[in-house]
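Peer 1: Fold the following for me, if possible:
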Amino acid sequence: MLKRSGAGGTGRGRRGRGRDWGPALPEPLRQRRFLIVWAGQSCSQIGSGLAPITLTLAVLKDSGTASDLGLVLGVMFLCEVVSALPGGVWADRLPRNLLMIGAELVRACAQLTAAVQLISGHPSTAVLLVAAGCTGAASGVFQPAAAGLLQSLVPREQLQQANALMGISQRVAALAGPAAATALTLVIGPGWGLVVDAATFLISAATLAALPVSRVTRARQSFATELAQGWREVRRHRWYWTSLIGHALWNLGRCVFFTVGALVVVNSLGGDFAWGMIAQAGAVGALAGALVALRVRTSRPLVVANVCMALGCLPLALIAMHAPAIVIAVATALMNSALGLSSTLWDATVQQRIPPELISRVDSLGWLLSTAMSPAGMALAGVAAAAVGPGTTLYAAAFLVAGSSLGLLAVRSVRTPDAPDPSPTPKEQPAT
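Peer 2: The predicted structure is shown next:
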């Protein structure tokens, strides 16, 4: 049940006139600052949903090979990884909305540059690589700042719904983006999806500019010292660092789904159509999970999150058993629905338990540590399948996914509903 808003909320008037529509609207949307940021980020997510497909279609149409595309995407991911730690430190040092505005402007300029190259019909791979690197680096700076900003926009008890609303925007964009990007490419031409993406970054920057500028009152120290403070905060919370290990192993197992799993489905269980159906079912399931997260209330969020993550073993095991493609699609939808819920619960828990002046550094370290094994997993999945067979590899990945999630339930602080609040420290105050 959603709580009725307090003073200033939308409910019955003092004299009892009118109908109470309050419970129909999620509480974070009644917070003006969150509503502004959510609207801007929703717009940005739509553009980001267009960009990967637009880039793929445009580059492959120009060169006819996947090597340039792989290089461009690889550079983007590498730059995001490299900039994540500096981004976390800067986001805890500087006004977060100003840092995010700068990142959005860089991403807009980079996407416009790439769009001009693609629209011209003679794109330079070197220019696309520079644009991709700038986009990735700006994303690495943006994400830790966004985690800290969201923490400051709504009350603690509304963080789960706020994260769910952000997740809904992301999932809707993931569903609509590929079709819209394909339509733009076919009707107008390659590159125009990147123009739309750049425009959405500018809209997001404008919404962030509407927020009051905050200043950090704590004394600034060296970059290495502040990064070390973030690392100490990670180590201080057993529930956090043990979960990061579990998430890293989970991501390692899930890599097999996208590599060996896709290969088995395409070769033996229905071809490209079957894999497309499974992928689309996963996107629908992810949206359903974010919607469920708006309503779910639990006193043990990490327990629920880890049980949900364990459901990721189902598609892997079903592919290994050569189950019908439709059954695998249903299991994939269930997996991604559970993942959408668990991601929301995890983000809200972190934002509730980590102090505001450290949240961005902790978030950047958490992202790096939990995804660090994914590139190796992608590369090694095929090697493992060739050595022991696809079925054995899929079963082993299913065991890893389930075991890494359920094993975390043995950690007492994961099962504990509320961790002790950290000692109070200086917080950001609005600038006067």
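
Peer 1: Could you use CA atoms for every contact and neighbour count after this?
Peer 2: OK.

Peer 1: Can you list the residue ranges for strands in the stretch 101-250 of the chain?
Peer 2: Per DSSP state E, counting those that start in this stretch, the stretch 101-250 of the chain carries strands over the ranges 214-215.

Peer 1: Would you mark the buried spots in the host helix or strand of residue 273?
Peer 2: According to DSSP states H and E, residue 273 maps onto helix 271-293. Residues of helix 271-293 classed as buried: 274-293 (neighbour count, 16 or more other CA atoms under 10 Å).

Peer 1: Can you tell me the closest non-neighbouring residue to residue 313?
Peer 2: Nearest residue to residue 313, sequence neighbours excluded (CA to CA, 6 or more residues apart in numbering): residue 398, at 4.2 Å.

Peer 1: Need the single longest helix in this structure, by residues.
Peer 2: Counting residues, the longest helix found in the chain (DSSP state H) is helix 32-63.

Peer 1: Name the next helix or strand following it along the chain.
Peer 2: helix 67-93.

Peer 1: buried ones in that next one?
Peer 2: Within helix 67-93, judged by 16+ other CA under 10 Å, the buried ones are 68-69, 72-77, 79-81, 83-93.

Peer 1: Now the second one, please; I'll put the structures next to each other:
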Amino acid sequence: MLTANALSVTGTMLSILAVPWFVLETTGSAVLTGLASFATTLPIVISAALGGTLADRLGFRAVSVLSDLVSGVTVLAVPALFVTGGLSYPLLLALLFLRWLTATPGETARKAMLPELSTAAGVPIERATAAYDGVYRAAAMVGAPLAGVLILWLGPSVLLLVDGVTFLVSAALIAAGVPRVRRGRREPGGYLSGLRTGLAFLWRDRLQLSATAMIVVVNLLDTGVTQVLLALYAREVAADPRAFGLLTGVLGAGAVAGTIAYGTAGKRLPMRLTYGLCFLLAGVPRVLVLAMGVPLPAALAVTALSGFAAGAINPILGVLQYGRIPARMRARVIGAMTAAAYAGMPIGGLLAGSLTAVIGLGATLSAFTCVYLLISLPPFVCRAWRELDRSQPSEAFGQSIRD
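Peer 2: All right, here's what the predicted structure looks like:
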């Protein structure tokens, strides 16, 4: 399952770079390239919110396989139609929309089947969630530079062929190598009823609602930092465009290392304190040093430390989700949380750019630092978060599986 997910994520990274390059090469229009980007981002939010309920009803493995098959065939259709002369721009937009609409439910389904697979394999849930997140981060980190090299070497059309093949291989691995998992009794009612049930469950669970709200805000801030403020820092403070890539790279490398460390020691760590400290260190220091205008080597060191702390956040969230969400509605609740986490990201870049134009780079970075600090407080001050102290993660997870 981890190998299949690594292939799927790598293919996604190839597609993220290949599609805009392909559109630019074939149309020469920046406006049409931007429209193609919109066609790839909107369906992610839609399918994350709605696809989870489908996975709960049809089964995690079935939806994972079906999602990868449809995504692979859709991606392969783009270069095939281009070569035969049957690819119009509206058809390209439709194919891109379908590709991203069908890919996200597969990712949700693979994440939802992780608890039962970790139990069957005899792997502690902390290690399983860390492995899942580590593979995801590593594949994304490797996929982006690999795509850049392959575009120059093979061209975007061939890159899309590789992307499609990765999905088909992922589907084959899940179908042949992953057993079906038990999801508990199926709830009565139709699709919309199941969707409402999942959303109602999330609304009643104040701990997970608080965790989701934290991720929404942080993803918004991270998008603004990554897509706007880091580039401005590299130009105006470091005076070196390579600083942008270096800061992004050490953050990702630190996150991979942090994920591995949590997978090794996470079972012995206090869950609430670990999550709170990691959340605080992941955001505040790396933006604060940028606001202070420190030399690039110091900024790189602090950014690597923040990345290391960030590596534990997603695995802890996974343990939290698996320990509290019933198996029969796991995919739809995780899907709703994922959709919420993605929803604020388009605003982040606009907010960062607008604030910088009005108050300047340093003041914007300082403002972002303050928000990072405030959004890190709930694990330390909110009563709902004390529930994490009542039992060890593995014990809570084991109880959820038995239920």
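
Peer 1: Quick one: average offset of the helix holding residue 273 of the first structure versus the second structure, please.
Peer 2: Mean deviation of helix 271-293 of the first structure relative to the second structure after superposition (mean CA distance after the TM-score superposition for the first structure): 1.6 Å.

Peer 1: Going by contacts, tell me the helices and strands next to that helix.
Peer 2: Applying 3 or more CA pairs under 8 Å, 6 or more residues apart in numbering; DSSP states H and E, we find helix 271-293 of the first structure packed against helix 159-187, helix 262-268, helix 325-353.

Peer 1: The equivalent of residue 196 of the second structure over in the first structure: neighbour count?
Peer 2: By TM-score structural alignment, residue 196 of the second structure lines up with residue 228 in the first structure. Per other CA atoms under 10 Å, the neighbour tally for residue 228 of the first structure reads 14.

Peer 1: next one: residue 376 of the second structure
Peer 2: Around residue 376 of the second structure there are 24 other residues, counting by other CA under 10 Å.

Peer 1: how close does the aligned residue in the second structure for the residue nearest to residue 313 of the first structure get to residue 55 of the second structure?
Peer 2: Alignment note (TM-score structural alignment): residue 398 of the first structure maps to residue 369 of the second structure. The gap separating residue 369 of the second structure from residue 55 of the second structure is 38 Å, by CA to CA, to the nearest Å.

Peer 1: Residue 86 of the first structure is in contact with residue 141, isn't it?
Peer 2: Yes - between residue 86 of the first structure and residue 141 there is a contact under CA atoms under 8 Å: 7.2 Å.

Peer 1: buried set for stretch 148-163 of the first structure?
Peer 2: Buried, per 16+ other CA under 10 Å, within stretch 148-163 of the first structure: 148-151, 153-154, 158-163.

Peer 1: ok, so of the residues you listed, who is nearest residue 406 of the first structure?
Peer 2: Of all these, residue 406 of the first structure sits closest to residue 160, with 22.1 Å by CA to CA.

Peer 1: Assign residue 420 of the first structure to one of the three secondary structure states.
Peer 2: coil (DSSP: H, G, I helix; E, B strand; the rest coil).

Peer 1: Tell me how many other residues crowd it.
Peer 2: 6.

Peer 1: Check residue 413 of the first structure too.
Peer 2: Neighbours of residue 413 of the first structure (other CA under 10 Å): 17.

Peer 1: any idea how far residue 34 of the first structure is from it?
Peer 2: 30 Å.

Peer 1: do the same with residue 66 of the first structure
Peer 2: Residue 66 of the first structure is 40 Å from residue 34 of the first structure, by CA to CA.

Peer 1: who's more crowded, these two?
Peer 2: residue 34 (19 against 12).

Peer 1: coming back round to it: I figured the residue nearest to residue 313 of the first structure hits residue 316, correct?
Peer 2: Yes - counting by CA under 8 Å, residue 316 is a contact partner of residue 398 of the first structure at 5.5 Å.

Peer 1: Those two: who's more crowded?
Peer 2: More crowded of residue 398 of the first structure and residue 316, by other CA under 10 Å: residue 316, with 30 against 27.

Peer 1: Quick one: residues contacting the closest residue to residue 139 of the first structure other than its chain neighbours.
Peer 2: Excluding its sequence neighbours, the residue lying closest to residue 139 of the first structure (CA to CA, 6+ apart) is residue 80, at 6.0 Å. If you count contacts by CA atoms under 8 Å, 6 or more residues apart in numbering, residue 80 of the first structure has them with 133, 136-141.

Peer 1: Residue 38 of the second structure versus the equivalent of residue 80 of the first structure over in the second structure, what's the distance?
Peer 2: Aligning on TM-score structural alignment places residue 80 of the first structure opposite residue 44 in the second structure. Counting by CA to CA, the gap between residue 44 of the second structure and residue 38 of the second structure amounts to 10 Å.

Peer 1: now residue 102 of the second structure
Peer 2: 16 Å.

Peer 1: still on that earlier bit, and the gap between the residue nearest to residue 139 of the first structure and residue 42 of the first structure?
Peer 2: 21 Å.

Peer 1: what's the answer for residue 104 of the first structure, then?
Peer 2: With distances taken as CA to CA, residue 104 of the first structure is found 14 Å from residue 42 of the first structure.

Peer 1: Looking at those two, which has the bigger crowd around it?
Peer 2: Neighbour count, other CA under 10 Å: between residue 104 of the first structure and residue 42, residue 104 has more, with 27 against 21.

Peer 1: Now that one. Nearest residue, chain neighbours left out?
Peer 2: residue 201 (5.3 Å).

Peer 1: Residue 252 of the second structure corresponds to which position in the first structure?
Peer 2: The alignment partner of residue 252 of the second structure in the first structure, by TM-score structural alignment, is residue 283.

Peer 1: let me redo that: residue 299 of the second structure
Peer 2: Match for residue 299 of the second structure (TM-score structural alignment): residue 328.

Peer 1: Return the residues in contact with that match.
Peer 2: By CA under 8 Å, 6+ apart, the neighbours of residue 328 of the first structure are 278, 315, 318-319.
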